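# Provide a 3D model corresponding to the input given below.
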Amino acid sequence: MKFNSIKNKIVKYITVLFLCLFTSLSFAQNYQVKGTVLDDQGVPLEMASVKVIPVNNPDDVSGGVTDFDGNFSIDVDEGTYNIKVEFISFETKNIKNKEISSDLDLGKIRLKFAQEELDEVNVLYETTQVDVRLDKKIYNVGKDLTTEGGTVSEALANVPSVTVDVDGAISLRGNSNVRILINGKPSSVAGFGDQDVFQQLPADAIESVEVITSPSARYDAEGSGGIINIILKREKTLGINGSFRGTIGDPRNTGAYTNVNLRTDKFNIFNNLGYTDRKGPGNAFFDNRYTTGQNFDRIIEDREYDRSGKNFNMNTGIEYFFDESSSLTGSFFMRLGDDLDRTRNRTTRFVEDVENSTTLRTEEEDEDDKRFQYSLNYEKRFDPDNRDHKLTADFQYSKKDETKDNRIFEDIINPTPDFVARQNVFEAEDEDSFLFQADYVLPMGDAQFEAGFRGDYSDTSQDFLVQRKLTENANFTRNDSLSSNFNFQQNITAVYTQYGNKLGDSFSYLLGLRFEQTQLKGKTTPVNEDVFTQNFDFDKTFNGLFPTVNLIYEIGEEENISLGYNRRINRPRSWYLNPFPSQSSRTNIFQGNPDLDPAFANAFDLGYLKRWEKITLTSSVYYQRETESFERVQRDTGQDTEEDGIDIIENIPINLSTEERYGAELGILYNPTKWLRTNLSFNYFRFESEGAFEGQEYGATNESYFGRFSANVILPWEIQWQTNAFYRGPRENAQTKTDPIASLDLAFSKDILNDNATVSLNVRDVFNSRVRDQFTVTPNFSSDSEFQWRERQVTLTFVYRFNQPKEKRRGSGGGDYDDGGGF
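As a prediction, this is how the structure comes out:
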């Protein structure tokens, strides 16, 4: 009986519950929430996530994703909801406490590009995309076919306003005084200013490149030409995903690169590994003619370079999320390099245009390069609805350990074979750097206040030991006039503040002031102090205020004018200050100048942007005036070689008094159809310098220009064909004229395996024409030379992606900055 009573009660409760549920279903009304998700330039965002979350039951989430045109439609019950719209690399849009009692059309929802998240996302667009900001342009490098399997230098060479010459030196708008940062900070990844490292790091590691021609106060005042900030990949998609990339090429270019990421609600683990084995043949030619009392009136040097290098790179770390508003990231970067460079230098000497003798100089240099970097980053966001209100604190320790062992053999091969000299050159460089940084950002409606501190302290020790023997049977002896230790310290302490606001609907401004104190200390210790009477030591401190002003006026939604002003500093690097000469040649040497001081510059930039349906135009004119500017000059040292009495020509950096630079640049993106995208850019600059050194005037007036054209064509069977053409006009300084350079790159790409893999073929420098030709004239000699850093390269690349779908190309409307990897 008792069991039947319990059974009856259960049946009764179930009946009542069923009736309540039936009643609610009968009277509940479904409503439709719809809208369109766009970026801040009006381009539809496909696959954006939309979540509709009940306020009283946050676990009962409804949602969906946008279609190709950015549209979404979600059915919900009557009630109060929070709506969240998300898309990777864009700021999240939150709509709070929305009462829904009828169909709701949210209209156009615009998402801003997330500037602060650039180092946290991996955007997989087909081609390069640009986002224009108040103080910078951000190029999401994406899949540039012509740099598949290439290096960071080759990727930078395709970024607008940036040029990379045949030596690998990087310039911005024709100005080589450019500051290069990694993830917004000076870094051992960038070699602390040593640009050679970019010819070793794989381009696949790059997420985006920021070109900052009018830097705000938040950035270092270093670099009168501006700043290039390289953002490395750090995936942040939920779950585990990644990619593998393999390359082969001729000349030898083999490599493998993996990118793996694991993301949960509490942590994000990222790991990038890369290995490359590259060979870089090159060549150079020097024809020197002497005009005053030398043993020879003409000397020809014909060089062949055979560079090879094996490099292993790792960038790994973990980000732990304490909660939705704070996180701590620890990361470790390592680069191990093992290089072998062989140089053959055939030197022919003439007397009255008759060959006198010919020598062959062979160099074999082993280089062991180790770079390590440990980083900690803490981030605290104070407002979950406004992710810009935050405090970040960074600590970074970097170490570089590089050794070079160069064995030099030189013999006469004509008219009678004979011994000339043997020389061993050993170089060791150790560098330690500490970085402390804190930044605070406070949004106030349309306004924003920022303040921060940075301390950047580095200590470099360079040991230089030269041994030689002048007869075949002699023992090696130390060259006391060249062997030394150079210790260099650079200590920079900076604070800054800046404020930005918007006046009305059209005018925005950003005002900033930065104070920097720079200390440069150098101490030279010869191995034999009795040989030297000159003191090369220095200890200099420079204090400076660096104001910045950035203004933008929006003429319309697709048109604006910008104006920027900033003051910059150019600090000499250690190799510009080290007083001991290089030994790559007995007769043409580079030697640092301990008396070199920093240069200061004031720069103005006026820009104009206009977008139409299929055309985007960007343009600017700029002016810069630099005092105590650097100039490298050549001079006859008045000394000759001990082996055969040939005069030594020295290349040395000096401070000229002033340099004025004018320029203009123009970029046109034209995407007439879905299968054709083109990009054209042109940059013109002119500079005037004046100054004297050792009684000789080195002032000069020079103008030059460079242009790029890119076309990306989709062929049948969805094969992509990309063409990049580059032309740089002639240049001239006080002593040297440089001839024009033209080059062409081609690439083809095809997706396979259900778009999970891509195979591509690219040819860099198709006509093998990337050669620098120069002619130098001084009172004592003239020099006609040509130099090719690397010969034509053909590379085949295979990429496989897992859980990392390749997103389709965004629409080709007026807001699409897709430039096909163009410039």
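# When you work out contacts or count neighbours from here on, use the C-alpha atoms and nothing else.
OK.
# just so I have it, where are all the helices in the stretch 151-300 of the chain?
With DSSP state H, counting those that start in this stretch as the criterion, the stretch 151-300 of the chain has helices at 152-156.
# Apologies, that question was intended for the chain.
2-27, 152-156, 574-577 (DSSP state H).
# how far out from the middle of the chain is the first one?
What that stands for is helix 2-27. 69 Å (CA atoms, centre = their mean, to the nearest Å).
# Same check on the second one?
Taking the mean C-alpha point of helix 152-156 and that of its whole chain, the gap between them comes to 8 Å (CA atoms, centre = their mean).
# List the buried residues for that helix?
Using 16 or more other CA atoms under 10 Å as the test for burial, helix 152-156 gives 152, 153, 154, 155, 156.
# here's the other one to compare against:
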Amino acid sequence: MKTLLFLLCFFCFSLSAKSQTNTALQISGTVTDSVAQTPINLATVILKNDKKIQIQSVLTAKDGSFVLNDLVTGTYSVSIVHIGYQTKMHMVSLAGSSKILGTIGLTMGATQLKGVTVSGDKPLIKQEIDRLSYDVKADPESKVNNVLEMMRKVPLLSVDADDNIQLQGNSNYKILVNGRPSGMMERNPKDILRSMPAASIEKIEVITTPPAKYDGEGLAGIINIITFKKSVNGTNGTINTSHRFPVGGPGVGGSFTLKSGKFGIATNAGGNLNSSPLLNNSNSRLTLGTNPTDLFQTGTRDFSGKTAYVGTELSFEIDSLNLLSGQLNYNANKNESLSTQLSTLYNSTSIIQSYGLKNNLEGSGNGFDAALNYQLGFKKDKNRLLTFSYRYFRFSNDQFNSVDIYNPIAYNLADYRQNNMGGSTEETAQIDYVYPLKKVTIELGAKAIFRNNNSDFRFSSMNSSGSFEADPLRTNTFDNQQNVYGVYNTYQFMIKNWGVKAGVRAEQTEIDANFAGGTQKLNNTSLNLIPSISINRKFKNMSSINFGFTSRIQRPGINQLNPFVDRSNPNFESSGNPDLKPTTGNSFEVTYSRFKKVSLNIGARGMLFENLIMPSAVTDPVTQITRSSFANTGSGSLMGANVNLNYPFNSKLRAQVGAQAMYGKVKGEINGILIKKEGLMRRAFTSVTYRPSKTWQGTASMNYNGPNLSIQGTTNSFLTSSFSINKELFDNKLTLSIAANNVFDKYRKAINFTNGPNFTQESYNQNYQRNFTTSLNYRFGKLKDAIKKNKKGINNNDVSEGTSL
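Here you go, the predicted structure:
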């Protein structure tokens, strides 16, 4: 491994030395302020060829000078871009000698309140009035990583040792695609994001203060994934193929856009095969009290699976005032794993119980959604819009466990089979109206969601004749109906250097749940008022400060409601809780951004929760079974800060550093006992990018994730690393990438520490993390005119599947 790293480094520096001895043509000049006649540092100089394809970009030095190297004879356009100034472009023809443009004066431009851009060679982070965005397209590692891996680099996001995503240290959020809910992200988003090449998306937005037009759910906020859809007259797209070994597998993905007259279509699709070798796991539990016991379990598992997705958006412009648009999304996955386990329960003097277990798990699922939108414009003001929207969505998840027991000692449970078929259907109708009035934009709308969560679960065990017989006490069907009705009103305006978004949303929730053939029923109705406000203040020194406040609620999802009891590990049972109530919370934030030699984005934020939904675990001293479920455990809070810096040392070398720390507190009752928990959750990230020439680029990055916090325990911290090299070919249309991930550690440990009223427990899972990736990314097409999309649509961001603070 050390030899491989040495060869990679030697290869990069050899290329650098070669580029420095190249005597090709140059374009040079100096950029100044046209009024003050002072040099402008860190202005971006972009070079495009005669086909309008960007081939190079550099930053001006302290004296305003720049040099574009390694050029050949031809016609070029040179654009100079700098925040606060109007963009200036020069056409340059190179014949047999280099070109000196001399002094180029930039004129101050109008101040904009949309956001402050934090950049290196190309903007990576942008702070807007109510969100922060990460430009995935500008990150060189996007050519070789998947979207889940890129999320480790996005401010305010983190990915734990089991690849679970958290926003501001919280697992309660909503993922949208292009500002709309997508069936691809409703069931198990990490599987889709793991199979989605990062080269197929443009940016990731973190909406920390969602406006009132969004549903009130999602305690921590919204993650919005923007795919490549530069809709055009003609075609445009990307194709990405990759292979990851020795774990992972082959994958393919991409995007395609077509615009022909009034009709437009934009599609993204992909899939991958994923497998891992045999890995180890263990559980150790110590019960306390008058008769303490020790339980120790050790086992192995392997895994293989496949995932595929496709999403399509369509648009038809009836005329300049009438627009029809729609979307279709489908995803499916299938996986299987085989695990073995040896379990021993003993007290201070002898073995109480022992057995071996073999578990064959088969899982599958799919999701589908379709939406139709009609947008009506008005002749007097084209920004005045009336939109009608409808969306249908469904998903299903099936899990089948075949469990065999061997070598039992004082253990009489027979072989058993368990099957859980769960899913959800949803219909949504919505109307939105946008009315610009001088300097104020008024928005209002109404929405109705009709959601049905259901589960059909069965348990059967082997009888004396050797056949499997259903257990009626562990077999049932569950139905949960949620109807949500909402109205909202928002106002957006700008006064000089101030920008404001403010509004309020009212939501009424009606819940009706029951078991088939049983007497247990639940009826609940609640009304919530959800205010939100975001304020932006722009300053003359290319900086701004943002303030935000919003209230949020989080309704439980089917995974938390489903009463199916998972007995795949007989000593540890887990189930949902159909009696869960929505969680409510308030969040506030202050963010400062500045664009100078060191680009800086720093923020402080806090969240307060009531009726917090979190896992709870209790050990039965008689049966020695630990039962885990979800409960409205009590209240909690998160307070913290984040900082991100981007520093370009020169036109070839830049570094990025980011850190986040959140201090959490939670308290609630577990089995009638008050429990309080608090601790610091933290993460840090750094990367260095070196570009020796216009076609070669190397990046090294490191990511640290600290422990996560729950009411009964914590998880371990871990470190990941990545080294990648990219080579651009054929006028930057083809990119060849290789990467070495986590070369220093073959395995990643995922450890969960749990403390209950009468027990302590440690669960350990081994994950194979060292891998090598090769990727080929091809971009094609030519851009002309943009496809029109309706500016309003359905956003159902109200369901929780999270398990931690």
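# Just put the helices of the first structure in a markdown table and tack on distance to residue 126 of the first structure.
Listed next are the helices of the first structure as a markdown table, based on distance: least, CA to CA, whole Å:
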| stretch | distance to residue 126 of the first structure |
| --- | --- |
| helix 2-27 | 47 |
| helix 152-156 | 15 |
| helix 574-577 | 40 |
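# still on that earlier bit, return the member of the buried residues of helix 152-156 of the first structure nearest to residue 575 of the first structure.
residue 153 (20.7 Å; CA to CA).
# Quick check: the aligned residue for that closest one in the second structure?
Matched to the second structure by TM-score structural alignment, residue 153 of the first structure sits across from residue 148.
# swap in residue 781 of the first structure?
Using TM-score structural alignment, residue 781 of the first structure pairs with residue 759 in the second structure.
# any chance of the buried residues of helix 152-156 of the first structure in JSON lines, plus distance to residue 459 of the first structure?
Converted to JSON lines, the buried residues of helix 152-156 of the first structure look like this (distance: CA to CA, whole Å):
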{"residue": "152", "distance to residue 459 of the first structure": "26"}
{"residue": "153", "distance to residue 459 of the first structure": "26"}
{"residue": "154", "distance to residue 459 of the first structure": "30"}
{"residue": "155", "distance to residue 459 of the first structure": "30"}
{"residue": "156", "distance to residue 459 of the first structure": "29"}
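# quick one: the most centrally placed residue in the first structure from residue 213 of the first structure, how far?
Central residue of the first structure (CA atoms, centre = their mean): residue 230, 3.7 Å from the mean position. Separation of residue 230 of the first structure from residue 213 of the first structure (CA to CA, to the nearest Å) stands at 14 Å.
# Hmm, residue 190 and the match of residue 153 of the first structure touching each other?
Yes. Using CA atoms under 8 Å, residue 148 of the second structure is in contact with residue 190, at 6.7 Å.
# joint contacts of these two?
Residues touching both residue 148 of the second structure and residue 190 by CA atoms under 8 Å, 6 or more residues apart in numbering: residue 163.
# What is the burial count for the equivalent of residue 511 of the first structure over in the second structure?
When the second structure is aligned by TM-score structural alignment, residue 511 of the first structure is paired with residue 502. Residue 502 of the second structure sits with 20 neighbouring residues when counted by other CA atoms under 10 Å.
# and if you look at residue 32 of the first structure?
As a measure of burial, residue 32 of the first structure has 16 neighbours, counting by other CA under 10 Å.
# and what of the one 3 residues further on?
By other CA under 10 Å, the residues close to residue 35 of the first structure number 18.
# list the contacts for it?
71, 72, 73, 105, 106, 107, 108, 109.
# In this structure the fourth one contacts residue 34, no?
Yes. Taking CA under 8 Å as the contact criterion, residue 105 of the first structure and residue 34 are neighbours in contact, 5.0 Å apart.
# who's more crowded, these two?
Using other CA under 10 Å, the more surrounded residue of residue 105 of the first structure and residue 34 is residue 34, with 19 against 12.
# which ones are touching that one?
Residues in contact with residue 34 of the first structure (CA under 8 Å, 6+ apart) are 71, 72, 73, 74, 104, 105, 106, 107.
# got any residues that touch both of residue 105 and residue 34 of the first structure?
Here residue 105 of the first structure and residue 34 share no contacting residue, scored by CA under 8 Å, 6+ apart.
# Which position in the first structure pairs with residue 492 of the second structure?
Matched by TM-score structural alignment, residue 492 of the second structure corresponds to residue 500 in the first structure.
# wait, what's in contact with its match?
447, 448, 449, 508, 509, 510, 511.
# Out of those residues, grab the one that's most surrounded.
Neighbour counts for the contacts of residue 500 of the first structure, by other CA under 10 Å, peak at residue 510, which reaches 22 neighbours.
# Without its sequence neighbours, what residue ends up closest to that one?
residue 500 (4.0 Å; CA to CA, 6 or more residues apart in numbering).
# Distance check, residue 284 of the second structure against residue 349 of the second structure.
18 Å.
# quick one, which of those two is more surrounded?
residue 284 (18 against 7).
# Relative to residue 514 of the first structure, how far out is the aligned partner of residue 553 of the second structure in the first structure?
Aligned by TM-score structural alignment, residue 553 of the second structure pairs with residue 569 of the first structure. Per CA to CA, residue 569 of the first structure is found 12 Å from residue 514 of the first structure.
# Need the residues touching each of those two.
Common neighbours of residue 569 of the first structure and residue 514 (CA under 8 Å, 6+ apart) are residue 221.
# ok, residue 328 of the first structure - contacts?
319, 320, 321, 322, 376, 377, 378, 379.
# what residue of the second structure matches up with it?
Using TM-score structural alignment, residue 328 of the first structure sits opposite residue 324 in the second structure.
# Which residue, other than its chain neighbours, is closest to the aligned partner of residue 781 of the second structure in the first structure?
In the first structure, residue 781 of the second structure lines up with residue 803, judged by TM-score structural alignment. Spatial nearest neighbour of residue 803 of the first structure, excluding adjacent residues (CA to CA, 6+ apart): residue 241 at 4.8 Å.
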